[in-house]
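Chemist: pasting the sequence and the predicted coordinates here, then a few questions.
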Amino acid sequence: MATSALDPFSRLPTELVIAVFAHHAADEPLGPLTTRSVCRRWLHITDSTPVLWRRIVLDNTALKLPSLHHQALLYLQRSEPFLLDVEVRTHDPDRVLPILSPLLPAVSRWRTFSTAGFRNEHIQMTDLPLSSRAPDPLPLDRLVLTLYEFDFDELDDEPDTETGSAGKTRFPTFTEDGQMHLRTSALPSFLELAPLHFTHLTISEGILEATHTNAASILDLLLATPALRVLVFEGWQHDDEPLAYATPLPLVALPYLEVLHIRTTCITRRLLSRLDTPRLHTLVLAYLNVDFRVRSAEYTGEDGDSDDEAHDFSQSPWSDHATGMGLRSLIARSRPPLKVLEMDYSDMRTKDFQWVFDRLPELEEFRIVASDMSNRVIGLLRPTYNLDDGSVHLRVPRLRKLCLDHCQRLSGDAVVAALVTRARFTDSASDTHLYSKLADVLVSACEQVDGRHEAMLTRALGRRFRC
């Protein structure tokens, strides 16, 4: 008997076979993988029919992560040029980013996105600016990771207090301003991720309950994000692992990073000491001061780890030490062209300020709030003259903007002596390519700066001075 008589399906026209396969793929997410494995003809038909591959169901309850990555890449390639319906099935919210990572570079092709398991979510991706069909498409370049130690997904199904609508997802994975926002209990390792192409990354420890993210996990994630231009970490003031048991820290190269913002944490030194950021131009350190001993200040043997010879007053000696040593390490390794340094409720020891000022020739703006910095520190901004050869040394020679806010240890006389002397020198300097004139000086809420000092600063700086 002929083979065709035994196998009526083989006599069907290709168009009908495709229709059958499409119906099968609609009911069975892995249907294309099944049909392509039957025979050579079915393999050819399946692989050459993109419509069969447009629904990508990544089921972490059935397959492990490497298999899901292989499946995602295969579907992504075979479905070209169709839009994709992407679904993630998992009971673990920490797996969402690793599962999706191979597909994120093609997010502009997504038609819908949905999740099942730990939460139920459905997003019409073509309504977002990330879609290629949007009037002004945006790249998916911003990732926000919010860390929680427990789950708030039951809130997703409650009525929205602002709109009154029921069943609306309050914390969508993809937002209307073009961000990807995930809530997780732990950061993924770079070993679990396809390379991420985000240029902006925010990691935030949830405000409802303190989490304990260590420096090792942050640095490990950063190994998967080499394209970053902006990095923000907002934490809690909890200590890191004991040094005797601390996870070894990788050295992370972020060759394009331009802005680094670290806020409210005790792991500043461990983070800064393991970053290589040769293009960093803006560094913001906020709410790092603590009055308790932090383990990251217990390093020994590095240049500068000795006690501060100035013995200046400090309400936060341990965090001052850690912040200063972390900044020393970052600058020594990367030699960044830092132009903006902001320190808000963040301090260093006097000798760290001197070390840093001596190595920031491009710094244009320095802003410090609620600091215990002493008169010795503000005095570092004065020009110093070498009587032997008449040469002049001026730290941070390109400084144009200076803000001193709530610096209660500074005397008015020290502020006037430093800034008036500096202004006279830079205003009269002929080497304008070496020295910048002070263009904007703000002194705010410094108790020891009174009306007399304000008058002297106004005479020297004119409209460039604000109080």
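Modeler: Yes, it's here. Residues are numbered from 1 along each chain as shown.
Chemist: can we go C-alpha only for contacts and neighbour counts from here?
Modeler: Will do.
Chemist: now for residue 247: which residues touch it?
Modeler: 216, 241 (CA atoms under 8 Å, 6 or more residues apart in numbering).
Chemist: just say helix, strand or coil for it.
Modeler: Under DSSP: H, G, I helix; E, B strand; the rest coil, residue 247 falls in the coil class.
Chemist: distance check, it against residue 208.
Modeler: 27 Å (CA to CA, to the nearest Å).
Chemist: in the stretch 251-400 of the chain, which spans are helices?
Modeler: 268-272, 317-334, 350-357, 375-379 (DSSP state H, counting those that start in this stretch).
Chemist: adding distance to residue 197 and mean neighbour count, write these out as JSON lines.
Modeler: Shown next, in JSON lines, are the helices of the stretch 251-400 of the chain (distance: least, CA to CA, whole Å; neighbours: other CA atoms under 10 Å):
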{"stretch": "helix 268-272", "distance to residue 197": "21", "mean neighbour count": "23"}
{"stretch": "helix 317-334", "distance to residue 197": "22", "mean neighbour count": "23"}
{"stretch": "helix 350-357", "distance to residue 197": "32", "mean neighbour count": "20"}
{"stretch": "helix 375-379", "distance to residue 197": "41", "mean neighbour count": "19"}
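Chemist: now the ones you listed as JSON lines including distance to residue 344?
Modeler: As requested, the helices of the stretch 251-400 of the chain are exported to JSON lines (distance: least, CA to CA, whole Å):
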{"stretch": "helix 268-272", "distance to residue 344": "14"}
{"stretch": "helix 317-334", "distance to residue 344": "12"}
{"stretch": "helix 350-357", "distance to residue 344": "15"}
{"stretch": "helix 375-379", "distance to residue 344": "16"}
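Chemist: so which of those helices gets nearest residue 258?
Modeler: helix 317-334 (12.1 Å; CA to CA).
Chemist: give me the distance from the closest one to the chain's centre.
Modeler: Relative to the mean C-alpha coordinate of its chain, helix 317-334 is positioned 19 Å out (CA atoms, centre = their mean, to the nearest Å).
Chemist: other residues contacting it?
Modeler: For helix 317-334, the surrounding residues in contact (CA under 8 Å, 6+ apart) are 266, 268-278, 288-294, 296-297, 304-305, 346-349, 352-353, 355-356, 359.
Chemist: figure out how far stretch 264-281 is from the centre of its chain.
Modeler: So, by CA atoms, centre = their mean, the centroid of stretch 264-281 is 11 Å from its chain's centroid.
Chemist: show me which of the contacts of helix 317-334 are buried.
Modeler: 266, 268-278, 288-290, 294, 296-297, 305, 346-349, 352-353, 355-356, 359 (16 or more other CA atoms under 10 Å).
Chemist: okay, one more to line up with it:
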Amino acid sequence: MSKYKPTNVTNYGISLEEIEAVNAQISDYEDTIASIESKIQGVLRQANALRAQRQHYMDLISKCRGTITLVRRAPDEILAHIFEYCAATGWAKAPLVASHVCSKWRRAALAPKVWSYIYLTSESRDPLQRMQLWLSRALKSDLHVTIDAQVVDAPFLLAMDLLLEHITQWRSLTLEARFVQQARYLLDRCTGQANQLQAVTIRAFAAALDGEDGAEGLTGLREAFERSAHLQTLHIISNSFPSALPIQISDLSMELGTFPLGPISVDNMLETIAELPSLERLTLVAPNNFSASLLPNEQNPPTQLSSLRTLFLEGYPDFNQILRYIETPILRHLHLRSTEPPLNFPHESTGVALRSFIGSSRPPLKLLEFHDIDIPHSDFTYCFLNLPLLEELRLHETEIPNEVLSLLNGPDGACPRLKRLNLRWCEQLSGKTLVDLVESRSIATYQEGHSDPIQDVTVINCALVEEEDVLAMARKTTCSVVVRDLQDHCRLRGCCNNARYRQRLRFRHRMDLEGGDRSIHLILD
């Protein structure tokens, strides 16, 4: 018979009663946690209810504030002007969208000028109905017409015929077509008396279509607009130069784009331009695709552009040789811009052409710009010594050396009327040279010298111009380190952004710039 007797003690020295007591305690704790969890859920429900109540009152606040916002308080004329701006920038549905917001916006959107921007496109489902609506709302306002003729079909032509009934109200016309054949067909319909028409933009490209022996250029421009007595501005984007242009225009922009059909005859182009007696502003854009352009015979006399005051040449470097074949006796502004990356060496052909142009025309230039174009140092010297009326010099990615720019130093330096300098990415120019230039001309003023003081200097991303040099110039004249003009060529290209530099400059010289030195005239923004 066994002598073993069961006991209430475990192998670890804890009795079964103690285990039961611990389990009971755990159960009590779990019940307490469940009670707390229930209370938490109740509090969360209350919090959610309070959040909903708070959001309700926030919505009421927003609604109240909405009744006193500037947009609600603004006069209808201001709102109408805003809606008109939206339509002018290309938002074709701006009048419709604005008129569906509220009664006040609807009232402002019914202003005739808001509906004066007419967009006739091939993609419209019902162009005639849309045209009827826009014309009925525009009433007698001047019309700014945009015609996008990717496909010319019967509904499109019906809408255009209705639009042509109001041709006397046209103020501007933009015509975009896939081919010049379409553009010619539509222009042939625009022969009405457009007395108010002032600006025309045409985008169409020549190409040989099925059944045609060869590609033809854009023709019919002179006939289409001969009854538009007030037409001043003509902008053409194509791959060939028109054979005839409206003779009354004063501002011509010709942009050669995409694929060339063959060599462009510069001689023929200049002959066409010479037929414009009132031409004051000329822009020629020729990318590298057109580098096979045929230059005129050097034996021919230069083309006389007797009324031209502003000339933009934007193209591949050799395109600047066109300067050798024109004479502009009253030219005031000359802009030479490259469509190609900088060559990083002087372009001799441009220098030769510019010297020939200045020598033969003797233009009274007031502004000279080189953008991504460099010429030999001797040609820079020739320009400075032969442009006594120059008031503004703009250099972008142009490696002009210190000794050449020093020719402008006062009191009897070259270009005595120079007042404004705009220098960007000029890697060879030192800050000391610029400071000396500004100081020498300011001293000349006090001594009644011949040189005008420098009134404005812009320096952007010039590696050898230190911050102290910028501040030194700012103590003598207005100095800027930012692109200010909204229409600036560099702003559109984004090549002269220097936000970090301006932040560092402001931080390092905060005491001077925030009022410690009132003699500093520095523009940072």
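Modeler: Noted; the coordinates are in hand. The shown structure was predicted, so the numbers you read here are calculated from the model rather than taken from an experiment.
Chemist: tally of neighbours for residue 19 of structure 1?
Modeler: 12 (other CA atoms under 10 Å).
Chemist: next up, identify which helix or strand it is on.
Modeler: Applying DSSP states H and E as the criterion places residue 19 of structure 1 in helix 14-27.
Chemist: how about residue 87 of structure 1?
Modeler: strand 84-90.
Chemist: likewise for residue 442 of structure 1?
Modeler: strand 440-444.
Chemist: again with residue 161 of structure 2
Modeler: Secondary structure (DSSP H and E) places residue 161 of structure 2 in helix 154-164.
Chemist: before we move on, what about residue 183 of structure 2?
Modeler: helix 180-187.
Chemist: who are the packing partners of that helix?
Modeler: Under the contact definition 3 or more CA pairs under 8 Å, 6 or more residues apart in numbering; DSSP states H and E, helix 180-187 of structure 2 sits against strand 170-179, strand 199-205.
Chemist: contact partners of the last one?
Modeler: In other words, strand 199-205 of structure 2. 171-180, 183, 217-218, 231-240.
Chemist: repeat the analysis, applying 7 Å as the threshold.
Modeler: 171-180, 183, 231-239 (CA atoms under 7 Å, 6 or more residues apart in numbering).
Chemist: repeat for the longest one
Modeler: Contacts of strand 170-179 of structure 2 with the rest of the structure, by CA under 7 Å, 6+ apart, involve 142-150, 183, 194, 196-207.
Chemist: what does residue 278 of structure 1 correspond to in structure 2?
Modeler: Using TM-score structural alignment as the criterion, residue 278 of structure 1 maps onto residue 329 of structure 2.
Chemist: contact partners for its match?
Modeler: Counted by CA under 7 Å, 6+ apart, residue 329 of structure 2 has contacts 306, 361-363.
Chemist: name the residue closest to the centre of structure 1, please.
Modeler: In structure 1, the centroid-proximal residue (CA atoms, centre = their mean) is residue 231; its distance is 2.6 Å.
Chemist: what's the match for that one in structure 2?
Modeler: Aligned partner of residue 231 of structure 1 by TM-score structural alignment: residue 282.
Chemist: contacts only, for residue 317 of structure 2.
Modeler: With CA under 7 Å, 6+ apart, residue 317 of structure 2 has these contacts: 338, 350.
Chemist: next: residue 388 of structure 2.
Modeler: Contacts of residue 388 of structure 2 by CA under 7 Å, 6+ apart are 414-417.
Chemist: ok, 10 Å please
Modeler: Applying CA atoms under 10 Å, 6 or more residues apart in numbering, we find residue 388 of structure 2 in contact with 364-366, 413-418.
Chemist: give the equivalent position in structure 1 for it.
Modeler: Match for residue 388 of structure 2 (TM-score structural alignment): residue 361.
Chemist: do you know how far its match is from residue 424 of structure 1?
Modeler: From residue 361 of structure 1 to residue 424 of structure 1 the distance is 19 Å (CA to CA).
Chemist: grab the nearest non-local neighbour of residue 126 of structure 1.
Modeler: Nearest in space to residue 126 of structure 1, with sequence neighbours left out and distances taken as CA to CA, 6 or more residues apart in numbering, is residue 111 at 5.5 Å.
Chemist: can you tell me the SS state at the one you found?
Modeler: strand.
Chemist: count the residues that sit near it.
Modeler: Around residue 111 of structure 1 there are 22 residues (other CA under 10 Å).
Chemist: wait, it sits on residue 56?
Modeler: No - counting by CA atoms under 10 Å, no contact exists between residue 111 of structure 1 and residue 56, whose distance comes to 11.1 Å.
Chemist: what is in contact with these two at once?
Modeler: The contact lists of residue 111 of structure 1 and residue 56 share 84-86, where a contact means CA under 10 Å, 6+ apart.
Chemist: A helix includes residue 519 of structure 2, no?
Modeler: No - using three-state DSSP, the secondary structure at residue 519 of structure 2 is coil, not a helix.
Chemist: which part of structure 2 lines up with the helix holding residue 19 of structure 1?
Modeler: Using TM-score structural alignment, helix 14-27 of structure 1 pairs with nothing in structure 2.
Chemist: give the buried residues for the following helix or strand past that helix.
Modeler: Note on helix 14-27 of structure 1: by DSSP H and E, the next helix or strand toward the C-terminus is helix 31-35. The neighbour-count check on helix 31-35 of structure 1 (16+ other CA under 10 Å) flags 31-35 as buried.
Chemist: same question, stretch 120-136 of structure 2
Modeler: Going by 16+ other CA under 10 Å, stretch 120-136 of structure 2 has these buried residues: 120-122, 127-128, 130-131, 134-135.
Chemist: so which of those are in helices?
Modeler: Members of those lying in helices (criterion: DSSP state H): 127-128, 130-131, 134-135.
Chemist: want to try TSV for those, with distance to residue 524 of structure 2 as columns?
Modeler: Supplementary listing: those in TSV, determined by distance: CA to CA, whole Å:
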residue	distance to residue 524 of structure 2
127	49
128	52
130	48
131	48
134	45
135	47
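Chemist: closest to residue 501 of structure 2 out of these?
Modeler: Using CA to CA, these come closest to residue 501 of structure 2 at residue 134, 49.2 Å.
Chemist: quick one: that closest one and residue 94 touch, right?
Modeler: No - look at residue 134 of structure 2 against residue 94 with CA under 10 Å: they stay out of range, at 11.6 Å.
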